[in-house]
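Asks: when you get a sec, could you give me coordinates for this:
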Amino acid sequence: MPFDVVIVGAGPAGLAAAIRLKQLAAENNAEIEVCVIEKGSEVGAHILSGAVVDPRALDELIPDWREQGCPMADTPVTENHHWVLSKTSKFAIPHITTPGFMHNKGTYTGSLGNMCRWLAEKAEELEVQIFPGFAAAEILYNEDGSIKGVATGDMGVGKDGEHKADYTPGLELHARYTFFAEGARGHLTKILKRQFDLEANCEPQTYGIGLKELWDIDPKKHVPGRVIHTQGWPLDDAWGGGFLYHQANGQVALGFVVALSYQNPHLSPFHEFQRWKLHPEIRAILEGGKRVSYGARAINEGGWQSVPKLAFPGGALIGCSAGFVNVPRIKGSHTAMKSGMLAAESAFRAIQADRSSDELVDYQENLNNSWIAEELKLVKNVEPCVDKFGGTMGTVLGGIDMWMRNLGIGLPFTMKHDPDYKHMGRADLYKPIDYPKPDGVITFDRLSSVFLSNTNHEEDQPVHLKLKDESLPVTYNLPLYDEPAQRYCPAGVYEIVGEEEGNPRFQINAQNCVHCKTCDIKEMSQNINWVVPEGGGGPNYPNM
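Replies: Take a look at the predicted model:
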């Protein structure tokens, strides 16, 4: 199937790129064929974010989005709070200590998944072809090595690799230019980074794992537009924090982020999240309410210094495939959308000039001169400071650097990163963590949580979590690290079974996978390779 532009991923970046391409075609009385493929069962099914959205890119893309019924317009942010937690109390950081861009003025809170569904409607009105339920499984190349497009995965293949009765071969989607908008730690993006050496002149990308729940709470406690962020307890030797956003329809979105640079192999991000909910200030909001949804997703945290080269022959990285998250602001959808718009403008100019499969050099140049770069450079040392010096001292030092850069006199250096998987310590050097048992009211176990994510995979298909060395989890990870995959996975995918009988075995429950990519990032030997399962598999988030 030939197109002018194929976009892999129907998130904010991919949809913004598709809409911008069609807008430019209409403005110039031109024809352009645009296709978006999405591995989720529908647009928004795999979208998970807090989310507090800065509307800057949306204002540029669709200026009257508020009047056109975008669901994000329902709840403007009215209050902004930042708490430092101890085990039983909180300290509220005064606004005056943070730069103005940290205050959430003019932002909105709501479901990013529902916003993407609305953007998809706008794209389809412009005759963008959107194919949900199709996972891009393979990169296609021209004879000169440039990107030719992608192929979707075969459907109806059994665990044994044999074709089942419902076998359907994948489709080849050819394009002049292919945009990769897979989100954080994209399967094909990993291949592209290696093949085109896209990270040769940047720091390694680093990540956090974000876990989220939606709750219906007591209407008397609900304050639409109230935004709360926390840091401190319960984490001590790791960095992260919580969020709680009062959104529409009497709901709060709450969650917890743990930087994947943590060292203690006994730490479980899921259980830290459950423990955080027991803090008196958080519990008081949730009591009398009901949990209605759960999910998890990796988040780019490397900042500006970890953004790779963006363009290569025939293709480009956009959105979180490249990593444009402003970590201190906990926002990335606006920068993701803007990157997609800039790539669209570059590709449109190339197509109008009858070019094809070359490198979109002006995309890289225009992004480097855009407000994306301006915004991310202001905060580029904040996350590395916290990672290096800890929550308290790192916040102070990062805040000083952020203030200085905001005043135009930033510190004369850019801090560096190590990959997250290099930070794990040996199990015997750390005390196991005694997590409280779930009470089924405020705190829950992983399997009941995965149930709420509506995760589903065809069980008779090849396992999409590939081990380079199948013996490594038991022979190396278990004795040295107590196999932390049992704990860092937020969905209970990995287990050590048979240990009590003296015959330990590493078990992969692939059907539980919520596509967060934590295992692909954190495994100490990079032994786990996450690849796409059959299209349509994974979580089905209704309004995350």
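Asks: drop to CA atoms for contacts and neighbour counts, all remaining ones
Replies: Noted.
Asks: buried set for stretch 183-199?
Replies: Under the neighbour-count criterion of 16 or more other C-alpha atoms under 10 Å, stretch 183-199 has 183-189, 192-193, 198-199 buried.
Asks: here is a second sequence; please produce its structure as well for comparison:
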Amino acid sequence: MQRESMEFDVLIVGGGPAGLSAACQLGQLAQKEEKELQICVIEKGSEIGAHILSGAVFEPRALAELFPDWKERGAPLNTPVTGDDIFLFASQQKASKLPNFMVPKTFHNTGNYITSMGNMCRWLAEQAEALGVEVFPGFSAAEVIYDESGAVEGVITGDMGVSATGEQKDSYMPGMELRARYTVFAEGSRGHLGKELIAKYELNKDKSPQHYAIGFKEIWDIPAEQHQEGLVVHSTGWPLEGHASGGGYLYHAENNQVFVGLIVDLNYTNPHVNPFAEFQRFKHHANIENVLKGGKRVSYGARAITKGGFHSLPKMTMPGAILAGCEAGTLNFAKIKGNHTAMKSGMLAAESIFAALQTDQAHTDLVEHEERFKASWLYDELYRSRNFGPAVHKFGTFMGGAYNTIDQNWFGGKLPFTIKDNRPDHEGMELADQAKPIQYDKPDNTISFDRNSSVYLSNTNHEEDQPCHLQLKDASIPISVNLVKYAEPAQRYCPAGVYEVVEQDNGEKVFQINAQNCIHCKTCDIKDPSQNIRWVTPEGTGGPNYPNM
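Replies: Purely as a prediction, here's the structure:
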């Protein structure tokens, strides 16, 4: 069956903040200049917002540039931040609130909003469609189309109706060729096509390796007397003491709901670390449990966070295409925020593409984009925060935090030092028999829960009879290498219980992949110490269906 083909002026891969902001900006520029542009956004989730997960405390700077009248348009920003608390958790019972002079000013949230980025993306999609943009959810971008010269010409969407053994079922439908003069890749953190493009065009040459964390989030309905709408709480310390770095958050949203989560940096070296179990343990801290008790957990999810920052930014352009948002790593980890930066990144990409289209160009390398980026507040913001993550990695949470407080509060992020972390997150794993074991308590099913019940709340679903989208480069490595050396850490770092080591009746151990459970967090693609797991897109609409994460 022959593939159908569609052509556009601009194709945008990914319906998140970066991709949708690029679409809206292009639509506005075309409208202003009275140009007719064919702009298409494709999104692998079943609907816009289905795969979006973010804290989120939202800084409206980019939104105000894109839609100055966002309030009148009904953007879902209903909960202004009313207070900031930052705690050092010394133990499960002890916490010390940090005074303002010890807190980097980047952590202050005056003028920001607690919101659901899933709902924000749904609203952005409505604005894009009103500007004439075609938005197609349920279509995964499976392959990049290159022309004879090696320039990007678009993507091929994933085939539908292929069995687990690779045979065409009765429902088979080949993917479509979506071709464009320019393509924006805005797949989010660790996008699999972006990963391919960065390698093919050596976009990260002479850059620090990208760094990641895994971020967990749950939404809880809590008793009204425990709710303080607009309060933002961050923490560091317990339970991530010694064996990992990161921090927790608790955001009091509207309607007596709180968003609670934990961020675990993926550079940890102890193979016994279980980030999911650390999150469940975090909720038992007295400061957190006292807010959650008597409440009901209504949603769960997790995803990778691209946090390498300024030193890890790749070259964003290549012939025919551009990277935007978390695909390029524009998150400002010093603020623990990436939505406003992703939006601005997408808007800058749109401006560069529109300028090229004005001169009737196609499939060129938008080299002027780098100057546009360097002239923007986005570049300045990332530059000022360039040493934040590396300082914490190099000196630890306390000393790194002290350095960053001095750098941000006294010098505005312009201390004449450059700190880099050039070790990839998957390297440096200790041997399991030489690392300190970690004992995790069983969940109480009131505050803490197991992975299976948590995945259920993510509304995750995949067509079962389809090729596994979690590909092993060498099927023998999980047992012959990772199990022997590291007690196969995939059993622990996956937040959805996808990976298991199962013992057969004959005593043989087998590596089992429960791909149906995958919530598309990409942690396995990042953290596997042998770099043996490759995450690719499953059939369109597969994965989690987050209602308002």
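Asks: and the TM-score between them?
Replies: After superposition, the two chains reach a TM-score of 0.98 (TM-score structural alignment, normalised by the length of structure 1), with 542 aligned residues with a C-alpha RMSD of 1.1 Å.
Asks: thinking again about what came up before, okay, the buried residues of stretch 183-199 of structure 1 in a markdown table with secondary structure next?
Replies: Shown next, in a markdown table, are the buried residues of stretch 183-199 of structure 1 (DSSP: H, G, I helix; E, B strand; the rest coil):
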| residue | secondary structure |
| --- | --- |
| Gly183 | coil |
| Ala184 | coil |
| Arg185 | coil |
| Gly186 | coil |
| His187 | helix |
| Leu188 | helix |
| Thr189 | helix |
| Leu192 | helix |
| Lys193 | helix |
| Leu198 | coil |
| Glu199 | coil |
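Asks: between the residues you listed, which is nearest Val257 of structure 1?
Replies: Lowest distance from Val257 of structure 1 to those (C-alpha to C-alpha) belongs to Ala184, with 14.4 Å.
Asks: trace the closest one over to structure 2, please.
Replies: Aligning on TM-score structural alignment places Ala184 of structure 1 opposite Ser189 in structure 2.
Asks: quick check: that match vs Lys195 of structure 2, distance?
Replies: 10 Å (C-alpha to C-alpha, to the nearest Å).
Asks: what of Phe107 of structure 2?
Replies: Distance of Phe107 of structure 2 to Lys195 of structure 2, given as C-alpha to C-alpha: 30 Å.
Asks: where in structure 1 does stretch 45-60 of structure 2 align, residue-wise?
Replies: Going by TM-score structural alignment: stretch 45-60 of structure 2 matches residues 40-55.
Asks: can you give me the end-to-end distance of that stretch?
Replies: First-to-last residue span, stretch 40-55 of structure 1, C-alpha to C-alpha: 25 Å.
Asks: name the SS class of the aligned partner of Lys431 of structure 1 in structure 2, please.
Replies: Taking TM-score structural alignment, the alignment pairs Lys431 of structure 1 with Lys436 from structure 2. Following three-state DSSP, Lys436 of structure 2 is assigned to coil.
Asks: go ahead and confirm Leu193 of structure 2 touches Ser140.
Replies: No. In this structure, Leu193 of structure 2 is not within contact of Ser140 by C-alpha atoms under 8 Å, at 10.8 Å.
Asks: for the match of Ala184 of structure 1, give me its contacts.
Replies: 304-306, 326-327, 329, 522 (C-alpha atoms under 8 Å, 6 or more residues apart in numbering).
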